[in-house]
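1. sequence below, structure please.
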Amino acid sequence: MRPVAEMPIDVAGAVRVLFADIDDTLTNEGRLPAVAYDALERLSAAGIAVAPITGRPAGWCDMIARMWPVAGVVGENGAFYFSYDEEARRMRRSFAIDDATRAADRERLKAVRARILAEVPGAAISADQLYREADLAIDFCEDVAPLPDSEVDRIKHIFEEEGAVAKVSSIHVNGWYGAYDKLTMSRRFASDILGVDLDAEKDRIVFVGDSPNDAPMFGFFPNACGVANVLDFVGRIDAEPAYVASKKGGHGFVEVANRILEARSA
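-> The predicted structure is shown next:
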């Protein structure tokens, strides 16, 4: 991982799309700093399409798609994308899995939920679970005392033993049934909403993230960036970003945004 400041001017200046995780990438200690929101505004005003790619729930994503200066949002680790059409006053929603299958999968996840709570003392159901469409989120440090890495790994293994996909973020272990992730739905979102072929244009797209569930995006985008707290996961992440900011969370995101915007103006 090289410093963000070393991203070549021609590379940074060619960026046309920016994807970013939310928790601990746009936020710091659970809050969205004004400078990070301002960076989203500046990127959008410069003609760069911005989209959060997050593990957060459908309820949150509906609000983000409507109210933030973004082209859309991919939520629940790739379960769907939402994009608000301001001219038509209509929310465009696309899901990886149909309604009936999602409902059946939620029933299957009830058994996983019971097993995790019984076998991993201190783990809890995420406070935002009520607003989710497709996955089960287990809190290991957001609203509970932080669990050791061994217990976080145990939660992930229980999901996998039950046949589910599981990804670790900076605050939750998310588990679901279905062959999708952040990258698969980002590809659909880019094609449907932005008219961008992710595979053909990946050199001109930057993803910014911070944790193991961002690995598919880090591995795919050659100019992916991590905020400084990604360094906490060295050795526990399947793919690392090409560049890393010097600051954590939203302040690190601002570093990336500034590098791109300064390169465009240069």
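
2. when you work out contacts or count neighbours from here on, use the C-alpha atoms and nothing else.
-> Fine.

3. only the buried residues of the longest helix along the chain, if you could.
-> Counting by DSSP state H, the longest helix found in the chain is helix 99-119. For helix 99-119, burial by neighbour count (16 or more other CA atoms under 10 Å) applies to 102, 105-106, 108-109, 112-113, 116.

4. one more to put side by side:
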Amino acid sequence: MQPLSELPRTVATGLRAIFCDIDDTLTTRGRLGAAAYEALWRLREAGLPVVPVTGRPAGWADPIARLWPVAGVVAENGAVAFWLDERGTMCRWYARSPKEMKADQARLLETAFRLVREHPPCRIAADQPFRISDVAIDFAEEVGPLGLDVADKLRERFLEVGAQAKVSSIHVNAWFGEFDKGTACERFARERLGLALDDGRAAYVGDSPNDEPLFARFALSFGVANIARFAGRLAREPTYVAAHDGGEGFREIADRLLALRAAPPAGPATRAKRSPAGRRRAAP
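-> Here you go, the predicted model:
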């Protein structure tokens, strides 16, 4: 990971969209602060659409897509995406049929309830009633925070029953299906924004192991400073890292991008041109 100060202007000016995590990336200690929310507006006004990509439930994605200055929302680690079309109508797509996802979720909840009995004081996440595909066990939001060793044990148990499982900064999320944040971002970028993830025109900002598929898929990625908590646990790390945690780190990244995009190109600002009279003059 390189310091954010080393981000070159050419990379910033080539950017066309930003995807980002929510918990502990846009938020700080569970709250969306004024600095991060204002950064979303400034990015939007500068022509850089932002797409939050979260493990939070589908039930949260609808109001975020309606009320925040964003181009859409990917929720439940890639299970569903929400966005407003040009007429302001809410649109969505699902990685699998909602009926199949709910049936698999019911089976997985049996495992989740067993695990929280085995690992007190973990508990089913408070936002579970608003989920349609996955289950979430809380180890650091309204309990603890407990150690990452506990989160790793929960994740391993979900893997043993054939589920996918990821550790975020607050939850262990598990689901059935061949999708994740990475596959959902590829689809949203292609279908909604006309972009690929591997050419530097789209970037990702995150903070935890469940963002690792995005750090691997995006040619350009950023971490907020609290990603240091997971040092040594990520096979793929972000390209650049901010000096501040959470929402302040996101604001720092936005500031750097916008400043570089507004700056004049480096090097001589003029070049000599020959006038019709044969004299050399500076280019206007």
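
5. picking up where we left off before, gap between the longest helix of the first structure and the chain center?
-> 22 Å (CA atoms, centre = their mean, to the nearest Å).

6. can you check stretch 151-163 of the first structure too?
-> 20 Å.

7. which residues of the stretch 1-150 of the first structure fall in strands?
-> 2-3, 17-20, 49-52, 73-75, 80-85, 90-95, 124-125, 136-139 (DSSP state E, counting those that start in this stretch).

8. dump the ones you listed to CSV, plus distance to W176 of the first structure and mean neighbour count.
-> Shown next, in CSV, are the strands of the stretch 1-150 of the first structure (distance: least, CA to CA, whole Å; neighbours: other CA atoms under 10 Å):
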stretch, distance to W176 of the first structure, mean neighbour count
strand 2-3, 33, 14
strand 17-20, 21, 24
strand 49-52, 20, 26
strand 73-75, 13, 32
strand 80-85, 13, 24
strand 90-95, 13, 15
strand 124-125, 14, 19
strand 136-139, 6, 27
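
9. next, the contact list for the residue nearest the centre of the first structure, please.
-> Residue closest to the mean C-alpha point of the first structure, counted by CA atoms, centre = their mean, is T54 at 2.8 Å. When contacts are counted by CA atoms under 8 Å, 6 or more residues apart in numbering, T54 of the first structure touches 20-23, 73-78, 182.

10. of these, just say which sits nearest to D232 of the first structure.
-> Of all the contacts of T54 of the first structure, D232 of the first structure sits closest to D23, with 14.5 Å by CA to CA.

11. state the distance from the closest one to R31 of the first structure.
-> Separation of D23 of the first structure from R31 of the first structure (CA to CA, to the nearest Å) stands at 9 Å.

12. quick one, which of the two is more surrounded?
-> Each of D23 of the first structure and R31 has its neighbours counted (other CA atoms under 10 Å); D23 has more, 23 against 12.

13. ok, now which ones touch that one?
-> Taking CA under 8 Å, 6+ apart, one finds 30, 54, 170-171, 249 in contact with D23 of the first structure.

14. what's the answer for A39 of the second structure, then?
-> A39 of the second structure touches 250-251, 254-255, counting by CA under 8 Å, 6+ apart.

15. does I158 of the first structure touch I116 like I think?
-> Yes. Contact criterion CA atoms under 8 Å: I158 of the first structure and I116 qualify, at 6.9 Å.

16. how about the contacts made by I124 of the second structure?
-> Counting by CA under 8 Å, 6+ apart, I124 of the second structure has contacts 112-113, 116, 135-138.

17. and for N226 of the second structure, the neighbour number?
-> Counted with other CA under 10 Å, N226 of the second structure comes out at 21.

18. what does the one 3 residues further on give?
-> A count of neighbours around R229 of the second structure, defined by other CA under 10 Å, yields 12.

19. now I253 of the second structure
-> There are 25 residues near I253 of the second structure, going by other CA under 10 Å.

20. and the aligned partner of it in the first structure, how far from L147 of the first structure?
-> Taking TM-score structural alignment for the superposition, I253 of the second structure sits opposite V256 in the first structure. Using CA to CA, V256 of the first structure is found at 31 Å from L147 of the first structure.

21. so what's L48 of the second structure up against?
-> So L48 of the second structure contacts 15-18 (CA under 8 Å, 6+ apart).

22. from those residues, pick the one nearest F218 of the second structure.
-> Nearest to F218 of the second structure among these, with distances taken as CA to CA, is I18, at 10.4 Å.

23. follow-up on the earlier one: adding distance to E240 of the first structure, write the strands of the stretch 1-150 of the first structure out as CSV.
-> Formatted as CSV, the strands of the stretch 1-150 of the first structure follow (distance: least, CA to CA, whole Å):
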stretch, distance to E240 of the first structure
strand 2-3, 11
strand 17-20, 15
strand 49-52, 19
strand 73-75, 21
strand 80-85, 24
strand 90-95, 28
strand 124-125, 28
strand 136-139, 24
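
24. circling back: by how much does the longest helix of the first structure deviate from the second structure on average?
-> Helix 99-119 of the first structure, aligned to the second structure and superposed, deviates on average by 1.5 Å (mean CA distance after the TM-score superposition for the first structure).

25. for that helix, packing partners?
-> strand 136-139, helix 149-161 (3 or more CA pairs under 8 Å, 6 or more residues apart in numbering; DSSP states H and E).

26. tell me roughly how far the last one lies from the second structure on average.
-> Comparison of helix 149-161 of the first structure with the second structure after fitting gives an average deviation of 1.0 Å (mean CA distance after the TM-score superposition for the first structure).

27. residues in the second structure matched by the following helix or strand past that helix, start to end?
-> Using DSSP states H and E, the next helix or strand after helix 149-161 of the first structure towards the C-terminus is strand 165-168. Under the alignment (TM-score structural alignment), strand 165-168 of the first structure falls on residues 164-167 in the second structure.

28. ok, and what's touching that stretch?
-> In contact with stretch 164-167 of the second structure (CA under 8 Å, 6+ apart) are residues 151-152, 155-156, 158-159, 172-177, 208-210.

29. picking that back up, okay if I get the contacts of L48 of the second structure as a markdown table plus distance to F188 of the second structure?
-> Formatted as a markdown table, the contacts of L48 of the second structure follow (distance: CA to CA, whole Å):
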| residue | distance to F188 of the second structure |
| --- | --- |
| L15 | 16 |
| R16 | 14 |
| A17 | 11 |
| I18 | 12 |
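
30. closest one to A202 of the second structure out of those, please.
-> So of these, ranked by how close each gets to A202 of the second structure (CA to CA), first place is A17, at 4.8 Å.

31. any figure for the gap between that closest one and V73 of the second structure?
-> With CA to CA as the criterion, A17 of the second structure and V73 of the second structure are 13 Å apart.

32. which residues do the two both contact?
-> By CA under 8 Å, 6+ apart, the residues touching both A17 of the second structure and V73 are V51.
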